[in-house]
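Chemist: Quick one, what's the 3D model for this:
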Amino acid sequence: MAEAHQAVAFQFTVTPDGIDLQLCHEALRQIYLSGLHSWKKRFIRFKNGIMTGVYPGSPTGLVVVLVGYMSSTKYAQMDPTLGLFTKLGQHLPISKYMAEDSQHVVGGVLVGTGLWVTIIFVMRNVLKYLLSWHGWMYNQHGKMSIKTSIWMVLVRLFSGRKPMLYSFQNALPRLPVPSVKDTMRRYLESARPLMDDEEYNRMEGLAKDFEKNLGPRLQWYLKLKSWWTSNYVSDWWEEYIYLRGRGPIMVNSNYYAMDFLYVFPTHLQAARAGNAIHAIMFYRRKLDRAQIKPLFLLENRVPLCSAQWERMFNTSRVPGQESDTIQHVTESKHIAVFHRGRFFKVYVFYDGRLLLPREIEQQMERILADKSEPQFGEQALAALTAGDRIPWANARTEYFSRGKNKQSLDAIEKAAFFVTLDDTEQRYDTENPIESLDSYAKSLLHGKCYDRWFDKSFNLIVFKNGTMGLNAEHSWADAPIVGHLWEHVLSMDPNKLGYAEDGHCKGKLHPNLPGPQRLQWDIPEECQNIINSSLNVAKALADDVDCHIIPFSDFGKGLIKKCRTSPDAFIQIALQLAHFRDKGKFCLTYEASMTRLFREGRTETVRSCTMETCAFVRAMMRDETREERMKLLKEASEKHQNLYRLAMTGKGIDRHLFCLYLVSKYLGEESPFLKEVLSEPWRLSTSQTPLQQVELFDLKRHPERVSSGGGFGPLVMLQSRLMARLHWMCN
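Modeler: Predicted coordinates:
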C-alpha cells in the first residue's frame, strides 16, 4: 500500500493541542513535476500552433520582412507607416503619447507584419492551387514530363522549410464534387461486366432519369456543403458508416496488425510489453510535439493530409442509443491493462518523465504476479464493447454513470491506449504455417471476445510467449495511420531499445515506483446478464468468421515491377481470375484507395472488376495465345491504374453516390437508382495496407523482419447492416 500513502499530499488530525499537519514531501514533489510537465506540453502545443498557423511562412520570415521593410523605407526616405499615423492623427491625439520616431517604428512594424501576413496568404493559396493539379500522376513510370518538372519546382518554391506534421493542412485543396454526369457514366461502365443486356438497359434508364431529374437538385446541396465544410464526405462517412452502426464493431469494423513473422526479440511477455509501451508513448510524445514528418508522394513534394493523427491516443468510442460518439482528451498519463479477467490502471510517467522500458516491464511483472481473482462481473466486462451497441449504451447509462464504476470506466476510456497481457501463445510456425497464422489472426481480430476493449482507439496485445499485435477501432482513422505507428514500434523495439542477454529490457528497476492500481467494480446481477448476452452475441459472430492466411514467397512486387506491371493491378487481376475459376462468374469488387491528397480525406472505392479485366480472365480460361493474353493483361492493368488515379484525385463514384443518397434521405426524396446502387453486395473486399510506409528498417538487408501486415472482417457480413443503417438513419 505504499503507493496509496504516496498519493496523499497531506494529512491532518485534530488533537487537544490543535491541528497536527503532516505533509508528504514526495507527493508534493510529484504534483510539482506533474504540473511542470503539463505546462511544458501546453507551451509546446502553443508554439506548434503558431508555427503551423503561419506555414509556409515562419517567425524567422517575419523578422526578415520587418528588417528588410524598415531598411528599405529608411534608405528610400519613405514614411514606413505609409501615412497611417498621419491619418489617425487627424482624429486621435497620437503625438501627445508617442514621439515621431516611435510612430515610425510602431507603424513600420504594423505595416511590415501586414506585408508578411499577405505574403503567407499568397504563398498558401498559390500552393493550394498547385496541389490541386494531379497531372503528375499520369507520367510514365520512371519518366517525368517538362510540365511536371516545372510544377515540382513551383511547389518547392512555395512550400516552407522543415514542415511539421500539420503544416500543410491549410494548404491542402478541398475534395471536389464530381459532376452527376461523370458519376453516372463511370457507374454504368463499372456495372456493365456484371449485368446482362436486359439488366444493363434497365439500369441505364434509371441512371439517365436520375441524371436528368433528381440528381441535379441533390448535387446543388452537395456543392453547398463542399463550399461550407473542409470535406463534403468525411464527416458523413464517419457518422453513418461507423458511428451509427448498432451492431458489433468487433470483426465488423475493428481490424488488426501483426508482429514480425521470423524475429522473436524476447520470450518474456512483460519485457516485450515494456519495450512496446515505451515505444508507443515515445511516438505519442513526438506526435504531441508535431515532430513526426508529414507523409509525401512524388519525391517528397506532394503532402498527404495528417488530420487522422489527431485522435490516435487518449481516445475511445462511447456507445449511444442512436449513434456513438468519439471521446478524445488532450492528455493522459496512464494506460489501462487487462490480465486474466482483471483491469489495472498503470501510470507511465514518474518524476515528470516517461518511464523507461525496464520500469514499464517492472509494472507488467507486478500485474502478472498478482494472483487475485476477478471481482464479480469483472472477467467478461469488456464483452459489452464486443456485442450490440444499444445494450452497451443502456448498461453504460444505468450502471456506469456513478460511483466506483464510473471512476474505473473513466480510467479505461481516458487511458492513452489499452493493453492486454494475453494468457495464450501465438506465433508463426514454419512447420505449420497456415494454422498458426489463422489462430494468430483470429486472436488479434476478436480474441476471447472479452479480453480486448474494442472501443479504444487501439489495443496492444502481448501474448504469453512475447509475440504481440494491435487491434484498432476504425471510426477515428484508417489503417495506414495505425500502420505508421506500428512500423515505428517494430523498428524501435529490437533496434533502438533492444533486450539484455536474459531477455529483459535494458536498464534497471526503479526502487520507489508506485505499483499498478487495481480498478474496482460493483457489477449487479442485472448488469451481469447484459454482459453475458453481449458475450453470446460476440462469440456467435467470432465463431462465424473463417480466417485463412497462406504465406506466399515464390515472388514479390520486385518481379512484377520488372515486368512493367503495377503490383496492385497485378494482384487485383489475379483475384478476379481466382474468383472466376472458383465461382464461374464475376462480382462487384471493393478496393480502397486513399483521398488524403485533399484536406480531411479518407478513402474512396476502386471498382476493380472492369470490362478489360474480364476480357483477360476469359482469355485465361480459353486457349488463347501468350501474346494475346499479355496484351489483354496490359490493357487491364492500365485500366485499373487509371481507376486508382481517378479515385485518389476525387473523381471516384462511390463516395459521391453515398452522399447523394444521404441528401435524398434528408429531403425525403426516394430514388430507385440510388437505392438499388447502394444495395448491390460487395462479394470481394480487397483493401490492403502496404508495408514500409516509412523507411525505418531495410527489408532488403533484413528480410527476416517482414510482417504479414494486418487484416479485417469480411465486408459481406457488413453489407446488410449497412443498408439497414442508411435506410433507418433519416426515417
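Chemist: only C-alpha atoms for contact and neighbour calcs from this point on.
Modeler: OK.
Chemist: Give the buried residues for stretch 351-358.
Modeler: Gly352, Leu354, Leu355, Leu356, Pro357, Arg358 (16 or more other CA atoms under 10 Å).
Chemist: Let's see which of the residues you listed end up in strands.
Modeler: Leu354 (DSSP state E).
Chemist: Make a markdown table out of the buried residues of stretch 351-358 and add distance to Arg42.
Modeler: Output for these, formatted as a markdown table (distance: CA to CA, whole Å):
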| residue | distance to Arg42 |
| --- | --- |
| Gly352 | 15 |
| Leu354 | 17 |
| Leu355 | 20 |
| Leu356 | 23 |
| Pro357 | 26 |
| Arg358 | 28 |
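Chemist: The buried residues of stretch 351-358: which two are farthest apart?
Modeler: Maximum pairwise distance among the buried residues of stretch 351-358 (CA to CA): 16.9 Å, between Gly352 and Arg358.
Chemist: Could you also give me the structure for this next sequence, so I can compare it with the first?
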Amino acid sequence: MNAGEELSSRTFGNEERLPRVPLPTLDETCERFLEWCGPLLTADERARTESALASFARPGGPGRRLHAALERYEAGEGVDSWLDTFWPYRYLGRRDRIALNANFFFLFKESPEGQVERAAGLVAGALDYKLRLDREEIPPVVQRGRPLSMAQNRYLFSTTRIPGAEQDTVRAPYTAEWPGPSDARHIVVLFRGNMIRMDVLGPDGRPHTLGELRAGLAAVMKAEAAPEPSAGHLTTKARAEWAASREALLALGNTKALDDVETALFCVCLEDFVPPNPLDACDHLLHGDSANRWFDKAVSFVVFGDGTAGINVEHCGLDGTTILSFVDALLSESPEELSRRSGARSQGLPVVEAIEFTLDDALRRDIGDAAAAFAAYGAATATATVSFDDFGTESVKQLKMSPDAFVQMAYQLAHKRAKGRVGATYESIATRQYRNGRTEAMRVVTPEALRFVEAMDDPAAGAGARRDAFRAAADAHVRRARECQAGQAPEQHLWELQLIQKRRGAELGVTEPLPLFQSPGWLVMRDDYLSTSSAPSVNIRYFGFGSTSEQCIGVAYVLLPDRFNVYLSTPRPVADAMLEFADRLREAVRELRELLA
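Modeler: Okay, the predicted model is just below:
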C-alpha cells in the first residue's frame, strides 16, 4: 500500500492492496542458504554442500530453469504469490496423521463458569464473530500502521479438511463450490462418543439466546451412550488410509452424516472429566480421546467437566495469529455482551439431532484399530510445562533486549546443556503484511549463537565476555527475524523449486536427481532438534503442538509482560532429555537475567 493511502475498515477491504510476498533471486537464496546451514556443518559437510549448491545454481543449470518457471508462474493471471501452490502442498500434501502431528491448541484463561455455561458462552461468542465476519465488520488487524492479511478468517467457519489418496482438499465457504460466507446454521457437539447436530442459528440466521444454547447443550449431555463406535477415530489415521475409510463410509450411505459434520460451523467437544492440572488439560487439547474429536474440522472448542476450556485447530488454512485474534474476541468481553451484540433472540430449544453413521463389521474393525493406534501414539508422546511467574517481556525490556531473542538464546543454552549439542532450530515468523501471507521458516542457529553458547560454559570467559556474546547473538537473531519478515529467507524458496521439479520436471527438462536436496546442508538444517513458535495473548495460558521428528522437542511459548509459559512435547524415547531441557531452561533464564542485570 502507498504511504498516506487510507485503510479500509472492512475485514477483507485491504487484501487487494497488500504488497506481494517478495520472490528472492536464486543467487540471494543460495547465499543465505549456505549462511544458514553453515554453523551446523563440519568442514567436510560444508564442502559437499557448496559443491551441490554450485551444481544446482550454475548458469543454465537445473536451479536456473526451475526458478525461471517460478518467475513465470508468479507473473501469471490470478496468482497472488509465488507461494500460492506451495502452501496447499505444504499442508494438504502431508501423508502422515494430522492429529498431534499438525493440529495445534490453545488452553484458555481460567473462568468461574461451569461446563455448560462456558461452552454456551464460547458458542455465543463464535456466532457473534461469524455474523460480524459475514458483514465484514471484523476490523482488519493493523501492525505499525500496516494492515495484515485477513484472508485466513475465511477458513474459521464450516471449513473441513477432506482426506485424499494423493493430496487432501478443503471443503469451505468463500469458494467456487460454496460462494460467500457459510449458510450453515448448526454446530456438531461431541460427548461420550456421540455426535450431535445442534442448530445454533434460527431459520432467519439469528442466534439462539445464551439460555437456549445452555439448554441445548444440557440436552446433548443427557443422550444415551452412542450405539456405534465413533467415526471420529478415523480422522486420526494417515491421510491416504483415512481417505479409503471415508470412501467406505460413503459406500454405506453416510453422505448426510458426513455432510452434517463437514458443513457444521465448528465442533464443541464436551469432556466428562476434570483435568487434574494444566499439563493434563494441554495433553487432552493436543490429542485427547479421539472418539470425541473430528480432527479435520478447522475449529474445535474443547470444554472439560469443570469449565476449563481450549481450542484444537486444523492447520492447513489457519495460523496461530489468526486464531489468537479470534480467541481474543471471544474472551475479552462477557458472553452476555457478545450474545446481545449478535442479535440473539429467544426462539425455543435449539433443534438437536443425533448424527448416526451406518457401519459394517469391516468399518467397526477399522475404527477400533484407528482408536487403539492413536491412543498408543498419544501415549508415546512425552510432554511437560515450564512456567515462570516472575519473568516476562517487561523484565527483558528492562535489560534492553528483544524478548524473543532472549528466550530463543535461553533455548539454545538449555539444549546444549541438556543434550550436549546445538541442533537445528525452527522458529515460525508471521508474514501476514503480505497478500495471503502466512509464515516464514526461520533457522535460529547463527555463528553468534554458537559463540554465545560456548562462552557461557567456558570457564575462562568472564562476565563481560559472556554478556558481549549474549548481546551479539541476540542482535544476530533480531536481524535474521527481520529478514524473514521481509520475505528474505531461503528454505521455502528452495523447497518450492524442489516441488516444481516433482510436478513439472519432465516438461522443464529437469529430470536428473538434484544433489542439493540430499546435501548435508539441506538435510541437517531441516532436521529439527527444537521446533519453536510463540503465541502472545493474555487470554491463553498455554499453546502447544507435537514435535516434528524423532529427536525434536516442540517448544510452544506464551510470552507476556508478566509471565512466560512453555509447553514441551517430544517422542517418549527422548523424554528424559526433554525434562533435562526443562530444568536447564529454568536455570538458563535465571542465569541470563543475572548476567544482564
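Chemist: before we move on, the earlier item: list just the nearest of the buried residues of stretch 351-358 of the first structure to Leu597 of the first structure.
Modeler: Leu354 (34.8 Å).
Chemist: Translate the closest one into the numbering of the second structure.
Modeler: When the second structure is aligned by TM-score structural alignment, Leu354 of the first structure is paired with Pro207.
Chemist: Look up how far Ser408 of the first structure lies from the equivalent of Leu217 of the second structure over in the first structure.
Modeler: In the first structure, Leu217 of the second structure lines up with Met364, judged by TM-score structural alignment. Distance from Met364 of the first structure to Ser408 of the first structure, counting by CA to CA, to the nearest Å: 19 Å.
Chemist: Of the two, which one has the most company?
Modeler: With neighbours defined as other CA atoms under 10 Å, Met364 of the first structure and Ser408 compare such that Met364 has more, 24 against 20.
Chemist: Which of the helices or strands spans that one?
Modeler: helix 357-369 (DSSP states H and E).
Chemist: what about the helices in the stretch 551-700 of the first structure?
Modeler: 557-562, 567-583, 611-621, 626-648, 654-667, 672-679 (DSSP state H, counting those that start in this stretch).
Chemist: Provide the aligned range in the second structure for the longest one.
Modeler: Aligning helix 626-648 of the first structure against the second structure (TM-score structural alignment) gives residues 463-485.
Chemist: Asn153 of the second structure pairs with which position in the first structure?
Modeler: Looking across to the first structure (by TM-score structural alignment), Asn153 of the second structure lines up with Trp309.
Chemist: I'd like to know how many residues surround that match.
Modeler: Trp309 of the first structure, neighbours per other CA under 10 Å, totals 18.
Chemist: Could you grab the helix/strand/coil label for it?
Modeler: Following DSSP: H, G, I helix; E, B strand; the rest coil, we place Trp309 of the first structure in the helix state.
Chemist: Okay, and the closest residue to it other than its chain neighbours sits in which element?
Modeler: Spatially, and ignoring its direct neighbours in sequence, Trp309 of the first structure is nearest to Ile481 (6.8 Å; CA to CA, 6 or more residues apart in numbering). If you go by DSSP H and E, Ile481 of the first structure is part of helix 479-491.
Chemist: How far off centre is that helix?
Modeler: What separates the centre of helix 479-491 of the first structure from the centre of its chain is 10 Å, taken as CA atoms, centre = their mean, to the nearest Å.
Chemist: Count the residues that sit near Gln256 of the second structure.
Modeler: Check again: residue 256 of the second structure is Lys, not Gln. Applying other CA under 10 Å, we find 13 residues neighbouring Lys256 of the second structure.
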